[in-house]
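# return a 3D structure for these sequence lines:
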Amino acid sequence: MLKLNQVIGQHQSEVITLNFIKQSNQLISGDCHSNWIRCLILNNNEDLFISSSNDKTIKFWFKKNEWICQQTITDHSSQVYQLSLNDQQMQVISCGYDILILVIEQSEPNKYWNVKQKIQVDCKGYRLCFINDNLFAFQPENGNLISLNQKILQQIKERKVVYYFHNNLFNKNNQLLISMINMYILIRFTENAEFKVEQSIQFGTNYIYGQLSDDGEYMINWDQTSNEMQIRKLKEQ
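Have a look, this model is predicted:
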């Protein structure tokens, strides 16, 4: 059972991002004060986090005695909604309001991050995530398509805009991609990048937040309709 342990009240506006650093037992949180923090991701070593915000920038923060911003990418011309880091930890992709996907790579030996590719898409996208080092999923604002590297793989019946507080989630242990289009769509990927929709969970609202456990066995959600936290366990058929 879960129970409330502590309340931290330092933020003065809504908290948008929350990340747990396991090695140091710390939390990193970002809110919507001034320019919103839209997304925050950590690398595997937990000595780097990358943030994006409404100020059109992507920032790289490195851990020394404290967290320091060492680099800023300014190639987006509008809000940057989502970031994803690949398995090798050498490539970051981003999407935002400016109908642009950036591919950013880390160079050797100076470890500097450079924009290697700009992918123009048909409309702005709120969510994207790496499936593996060579494949990523992108969800445009229309909400009726899920694309893999611009190739449309899944046509879903027409629904409204995907609300942009919820991340696409991909778990490598069970190869499940979880995407939100007024509901959760669970898509299973095979080694050949084939796929099938395994389950749809109806929520009836765009205001859905959620996260997977590291092993992919549990999913926790909060939605505006129920105003409750719900925990679901994966049950293979």
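
# only C-alpha atoms from now on, for both contacts and neighbour counts.
Will do.

# what sits against the residue nearest to the spatial centre of the chain?
What sits nearest the mean C-alpha location of the chain, by Cα atoms, centre = their mean, is Asn167, with 3.9 Å. By Cα atoms under 8 Å, 6 or more residues apart in numbering, the contact set of Asn167 is Gln82, Arg127, Leu128, Ser179, Gly210.

# one more sequence to fold, the one below, so I can look at both together:
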Amino acid sequence: MYQQYNQKNQVKFCYELLSELTIHQKQVCYAITFNQNKQLVLVCCDLNIKVYQFNDGYLKLISILSKSRFTITVLSFFKNNRKCQFLSGSCDSFIEVRSITQLRSQKYTQKLDSHKNGINCLVIGQDQNMFLSGCVGQAIKLWSCFQQNQRSCQWSCQQTITDHTNSVYTLDINSKQNKAVSCGYDDTMLIMDIIKNMETYQLVLKQKIKLPNFSYRILFINDSDFIFQSYSAKFLQLFQQDQNEKYFITYSLPVQCKSQPCNIFFQPQFIQSKGYFVCKNSQNLNFVYHNPVNNELVLLYSIYFDNYEQYGSLSEDGEYLITWNQKLEQIEIRKYKLIDDKNN
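Coordinates of the predicted model:
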């Protein structure tokens, strides 16, 4: 479906706003996330986390989890020992681990306090036993989970990378979980190998690239190539390796960008089943296809928001998009829709 859809250009689509399902929310919302089967949605609500049951676009509030004195910035589901849990990070520098079996409880499974500054980004590895986090300070931390028994595990910080000289804004890990990449406010990109040895992991810096500007968004689109969206730039760039395994720009795609301001949150996603990735740029959310045959990037579709303060995510299958609109103070739900243009 991936190549057929894009190369033959047989399918056109849009994300239709389901205005009747809009929910009012005045409190700031920097992160929204679906669980894997899109039955649950977590929504940041300033200091709290709202837990919704999701059913064909309808959100039913089932719990509100109190967090702390500081705004929540990142949310991510993961599975460990076949149990579904989620991570939340906030401006107070803490990362909390919670279980979905305790959604009506205010208790967390574990509180991670190794960071000294607010959490900007977090990405979980494919095996669900490690993740990376970046903060307002210069630190990237590698966390791993060791099984203590069949029922629980404990996360611990295994390594801290301090090669950035300012805030870390974005992180990603490839699907093989052997490479990681980061960008920060210091206009620097770090490319790292992930080495696994038994139950331990290690980050090894392989390349440091000085950039003309910083970035909020970076994403692996396969096990070696990644895309890079410089801050409110009119081009999205593809990075690939040369024969010496050094990364460089191989393609630049003009993308939609209506105004200069942007914000760090709303990380890019690759939608495997639909064959495209999604990357926000200022007031636009761009849907892009990468042709692996000629390494061409193709802009398929773009959603223009009326303001850049929009945060959210897509379901794993790409069927739904949920965002928080800061200007209108509401949560908005959009659904994937095929466009039949045979009569056009």
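
# overlay them and tell me the TM-score.
Their TM-score after superposition, calculated using TM-score structural alignment, normalised by the length of the first structure, is reported as 0.92; 237 aligned residues with a Cα RMSD of 1.8 Å.

# so which of the contacts of Asn167 of the first structure are in helices?
Taking DSSP state H, every one of the contacts of Asn167 of the first structure sits outside helices.

# before we move on, the earlier item: tell me the counterpart of the residue nearest to the centre of the first structure in the second structure.
By TM-score structural alignment, Asn167 of the first structure lines up with Gln267 in the second structure.

# how near is that match to Ile209 of the second structure?
Distance, Gln267 of the second structure to Ile209 of the second structure, by Cα to Cα, to the nearest Å: 21 Å.

# where does the residue of the first structure most remote from its centre sit: helix, strand or coil?
Centroid-distance maximum for the first structure: Pro109 at 28.1 Å, with Cα atoms, centre = their mean. Secondary structure for Pro109 of the first structure, judged by DSSP: H, G, I helix; E, B strand; the rest coil, is coil.

# relative to Asp55 of the first structure, how far out is the residue nearest to the centre of the first structure?
In this view, Asn167 of the first structure and Asp55 of the first structure are 20 Å apart by Cα to Cα.

# now the end-to-end length of stretch 83-94 of the first structure.
5 Å.

# quick check: it aligns to which part of the second structure?
The aligned range for stretch 83-94 of the first structure is 171-182, by TM-score structural alignment.

# how far off centre is that stretch?
Taking Cα atoms, centre = their mean, to the nearest Å, one finds the center of stretch 171-182 of the second structure at 13 Å from the center of the full chain.

# what does it contact?
121-127, 132-134, 168-170, 183, 189-195, 217-224.

# residue in the second structure matching Ile208 of the first structure?
Using TM-score structural alignment, Ile208 of the first structure lines up with Gln310 in the second structure.

# likewise for Phe195 of the first structure?
Matched to the second structure by TM-score structural alignment, Phe195 of the first structure sits across from Leu297.

# can you check Leu186 of the first structure too?
By TM-score structural alignment, Leu186 of the first structure lines up with Phe287.

# which one is the match of Phe195 of the first structure nearest to, not counting chain neighbours?
His290 (4.7 Å; Cα to Cα, 6 or more residues apart in numbering).

# check contacts around that neighbour.
Neighbouring residues of His290 of the second structure by Cα under 8 Å, 6+ apart: Ile221, Tyr276, Glu296, Leu297, Val298.

# restricted to strands, list those.
Tyr276, Glu296, Leu297, Val298 (DSSP state E).

# which of those residues are buried, as a PyMOL select command?
Per 16 or more other Cα atoms under 10 Å, the buried members of those correspond to this PyMOL selection:
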select buried, resi 276+297+298
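
# check the ones in strands among the contacts of His290 of the second structure and tell me the two furthest apart.
Tyr276 and Glu296 (12.6 Å; Cα to Cα).

# what is the neighbour count of the equivalent of Gln154 of the second structure over in the first structure?
Under the alignment by TM-score structural alignment, Gln154 of the second structure pairs with Glu66 in the first structure. By the criterion of other Cα atoms under 10 Å, Glu66 of the first structure has 7 neighbours.

# with Tyr308 of the second structure instead?
The number of residues packed near Tyr308 of the second structure is 22, by other Cα under 10 Å.

# do you know how far Val168 of the second structure is from Ile218 of the second structure?
12 Å.
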